[in-house]
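S.K.: pasting the sequence and the predicted coordinates here, then a few questions.
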Amino acid sequence: MMSTWKSVLLASAMALTPVQAFAAQEDPEADAAAVDVAADIEADEAAAASAARERMQREMDEAIAFVEKIFDTSDLPPVEPARLTLAQTTTAALLPTGSLEKMMDNLYGKMFSTFLNELNGSSDLMISIKTGVESEQVAALDDKSKEAIADLFDPHRKQRTDQITKFVRPLISEVLTDIEGPMRDGMAKAYARKFSADQLTSINAFFSTPAGRSFADESLALQADPEIMLAVARAIPPMVTKFMDRAPELESEFKSVDLPMERQLADLNEAELKKLARLLKTDVKALKEHRDMWNAAAATEAEDVDDAEEDDFTYDRDSWSEADRQRVEALEAAYEEAYSAAYDARMEAAENARKNKSRKPST
């Protein structure tokens, strides 16, 4: 069956067809035109879906390659088979089938149900959006009134929500089960490298006891327990505040390390450009074109800023206080002096380099 939006497109196309095409219903060209429109829509949709899938696959491949680069294990020693076998027993206990789904239920179950409830039409926000009545006024209504309002718009909203849960939940379960196998394999290798054979044997012995089995079954899900999640969430604001309070101290520490600014392509001399071209296996001309393109873009941006400043009276120095104007002019003078000194130093260094090169005996 064609989707609603496809039907709308087809109907729109047919509406634009001359009236004569509909007057002669037996005209095969009219039928062919409608079929062609539908086929074009189907083909466009298929092409767009295929392109989107290919793009997504490329992005996922790039992301995986980046992760593999960060967590490269190629330089690690091979895992002893005996220890790996013991570790597989350990991880099978720690990550039994269904444990990821259990953890996700703890973490997102309530969030998912709350999200669905917000979308089912009875929330203050949705009623306000649909009716135009301010959300504060809607919030003052009792729940029974809100339910009645939502029922007016969608008498089947509960069934609609149930459908989402019914159709999406099995897919989530399937995906999480698919992840568990590779996750167990990775955990087994990590445990085999981290713990000795004796330690793994002791851990497995504990997991074979009633208390150990209970601990292993719940250990992963407990990481997403509401108590833990709430405690971590409450600990974040003080952490953020601490970073903000330490910002001036950190800034002064960074400034105390007098490192030169990172260089850009425009800062490289001819010899450095040639070296860069060799390393990149490209030519100097391409690098210079790229450099000049960025310089032109920067100049355009600077012009835009200047234009904006001209349009804004606050950049007019006559509108500044005397103290602000003197401070700006002093800094500008210092900048010009420093720039001039830096330029002179570069020229002197280049001249010295030429002199040193001319003094070296030719071989």
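M.R.: All right, it came through fine. Numbers count the residues shown, from 1 in each chain.
S.K.: CA only for contacts and neighbour counts going forward, please
M.R.: Noted.
S.K.: ok, now how distant is the spatially most central residue of the chain from Lys69?
M.R.: Nearest to the mean C-alpha position of the chain, by C-alpha atoms, centre = their mean, lies Ala63 at 10.7 Å. Ala63 sits 10 Å away from Lys69, taking C-alpha to C-alpha, to the nearest Å as the criterion.
S.K.: now the residue nearest to the centre of the chain: which helix or strand?
M.R.: Using DSSP states H and E, Ala63 falls within helix 28-70.
S.K.: show me which positions of the first helix or strand past that helix going along the chain end up buried.
M.R.: Downstream of helix 28-70, the next assigned helix or strand under DSSP H and E is helix 81-94. Going by neighbour count (16 or more other C-alpha atoms under 10 Å), the buried part of helix 81-94 is Arg83, Leu84, Leu86, Ala87, Gln88, Thr89, Thr90, Thr91, Ala92, Ala93, Leu94.
S.K.: same deal with stretch 167-176?
M.R.: Result for stretch 167-176 [16+ other C-alpha under 10 Å]: buried residues Leu176.
S.K.: who touches that stretch?
M.R.: Stretch 167-176 has contacts (C-alpha atoms under 8 Å, 6 or more residues apart in numbering) with Gly98, Leu100, Glu101.
S.K.: could you pull out the helices for the stretch 201-350 of the chain?
M.R.: Under the criterion DSSP state H, counting those that start in this stretch, helices of the stretch 201-350 of the chain are mapped to 210-222, 226-256, 270-280, 284-311, 322-359.
S.K.: next up, a second structure to put side by side with the first:
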Amino acid sequence: MKSLNRLILAAGLAVLPVVATAQAAAPVAVAPVDPERLAAARALMDQIMPPATRNQMMSAMTQSMMGQMVQALRTDPTLAAVLEKDPRARALFEHFMQRQQEQSTQQLLANLPGMFDAMARAYARRFTLAQLHDMATFFATPTGQVYLAQAPTIMSDPDVAAWMGDVMRSSMQRMPAEMAKLMADLKALDSKDNAHGG
């Protein structure tokens, strides 16, 4: 079960990017935002991802990303062998990943208002009022509407999913060596403290 524990820890670490998306730290020094540009940026955020469908869209994107992570983890030979050998391990793994997906989705949804406020401020700082209006005009066109409808589905496109799977597999292959290095560094730190009477 030691290899399963290590892989579950790696799976937990793999979930962090999903959560981190909704929890990026605010900059220390923040330039003031022009109120007119901020109002236009907030209207643009509502146009890009309407409040009525926002939670559903974000949940779908999170589920898609988590599904791809789970698929990548399942292809890891060590984990696959453990899951094949012990049905209890398979059930634990499925339960763990289901819980991570639910918690990540809940956390993301709880933080959506703050995320969209932060995004509106970021748009207001980076784009002029005219540019914000141009974007709003584009998104009101038929092509803009198609873009808005299709953009959230990009992450589940087979090519994007395959790329994400490759990245996840590469991360998983690196993880045992990284965990071993971390444990060695912690052990060395502990030894150093003991040597100095700490």
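M.R.: Ah, there it is. From a predicted model like this one, the values you see are computed outputs, not experimental measurements.
S.K.: need the buried residues of helix 81-94 of structure 1 in JSON lines with distance to Asn106 of structure 1, can you?
M.R.: Shown next, in JSON lines, are the buried residues of helix 81-94 of structure 1 (distance: C-alpha to C-alpha, whole Å):
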{"residue": "Arg83", "distance to Asn106 of structure 1": "32"}
{"residue": "Leu84", "distance to Asn106 of structure 1": "30"}
{"residue": "Leu86", "distance to Asn106 of structure 1": "29"}
{"residue": "Ala87", "distance to Asn106 of structure 1": "26"}
{"residue": "Gln88", "distance to Asn106 of structure 1": "26"}
{"residue": "Thr89", "distance to Asn106 of structure 1": "25"}
{"residue": "Thr90", "distance to Asn106 of structure 1": "23"}
{"residue": "Thr91", "distance to Asn106 of structure 1": "21"}
{"residue": "Ala92", "distance to Asn106 of structure 1": "21"}
{"residue": "Ala93", "distance to Asn106 of structure 1": "19"}
{"residue": "Leu94", "distance to Asn106 of structure 1": "17"}
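S.K.: what is the nearest of those residues to Phe153 of structure 1?
M.R.: Proximity of the buried residues of helix 81-94 of structure 1 to Phe153 of structure 1 (C-alpha to C-alpha) peaks at Leu94, which lies at 47.5 Å.
S.K.: contacting residues around that closest one?
M.R.: Residues in contact with Leu94 of structure 1 (C-alpha under 8 Å, 6+ apart) are Ala216, Asp217, Ser219, Leu220.
S.K.: try 7 Å this time
M.R.: Contact analysis of Leu94 of structure 1 by C-alpha atoms under 7 Å, 6 or more residues apart in numbering lists Ala216, Asp217, Ser219.
S.K.: map Phe139 of structure 2 onto structure 1.
M.R.: Counting by TM-score structural alignment, Phe139 of structure 2 corresponds to Phe207 in structure 1.
S.K.: distance of that match from Leu95 of structure 1?
M.R.: 12 Å.
S.K.: count the residues that sit near the equivalent of Leu148 of structure 2 over in structure 1.
M.R.: For Leu148 of structure 2, the aligned residue in structure 1 is Ala216 (criterion: TM-score structural alignment). When neighbours are counted by other C-alpha atoms under 10 Å, Ala216 of structure 1 registers 22.
S.K.: can you name the residues that contact Ala216 of structure 1?
M.R.: Ala93, Leu94, Phe207.
S.K.: give me the neighbour count for the residue lying closest to the last one once chain neighbours are set aside.
M.R.: Counting by C-alpha to C-alpha, 6 or more residues apart in numbering, Arg213 is the residue found nearest to Phe207 of structure 1 once chain neighbours are left out, at 4.9 Å. Other residues within reach of Arg213 of structure 1 by the criterion other C-alpha under 10 Å amount to 17.
S.K.: and Met187 of structure 1, by the same measure?
M.R.: Other residues close to Met187 of structure 1 by other C-alpha under 10 Å number 20.
S.K.: what about it, helix or strand, and which?
M.R.: Here Met187 of structure 1, judged by DSSP H and E, is contained in helix 157-194.
S.K.: in JSON lines: the helices of the stretch 201-350 of structure 1, plus distance to Thr73 of structure 1.
M.R.: Formatted as JSON lines, these follow (distance: least, C-alpha to C-alpha, whole Å):
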{"stretch": "helix 210-222", "distance to Thr73 of structure 1": "24"}
{"stretch": "helix 226-256", "distance to Thr73 of structure 1": "31"}
{"stretch": "helix 270-280", "distance to Thr73 of structure 1": "27"}
{"stretch": "helix 284-311", "distance to Thr73 of structure 1": "35"}
{"stretch": "helix 322-359", "distance to Thr73 of structure 1": "46"}
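S.K.: structure 2: matching residues for stretch 44-60 of structure 1?
M.R.: So stretch 44-60 of structure 1 sits over no part of structure 2, by TM-score structural alignment.
S.K.: ignore what I typed, I meant stretch 85-93 of structure 1.
M.R.: Matched against structure 2 by TM-score structural alignment, stretch 85-93 of structure 1 falls on residues 39-47.
S.K.: how about residues contacting the matching stretch?
M.R.: Phe116, Ala120, Tyr123, Ala124, Leu132, Ala136.
S.K.: do stretch 49-64 of structure 2 as well
M.R.: Outside stretch 49-64 of structure 2, the residues touching it (C-alpha under 7 Å, 6+ apart) are Gln101, Thr105, Leu109, Pro152, Met155, Ser156.
S.K.: what is the neighbour count of Met58 of structure 2?
M.R.: 17.
S.K.: tell me the spacing between it and Arg121 of structure 2.
M.R.: 20 Å.
S.K.: and Ala52 of structure 2, by the same measure?
M.R.: Distance from Ala52 of structure 2 to Arg121 of structure 2, by C-alpha to C-alpha: 21 Å.
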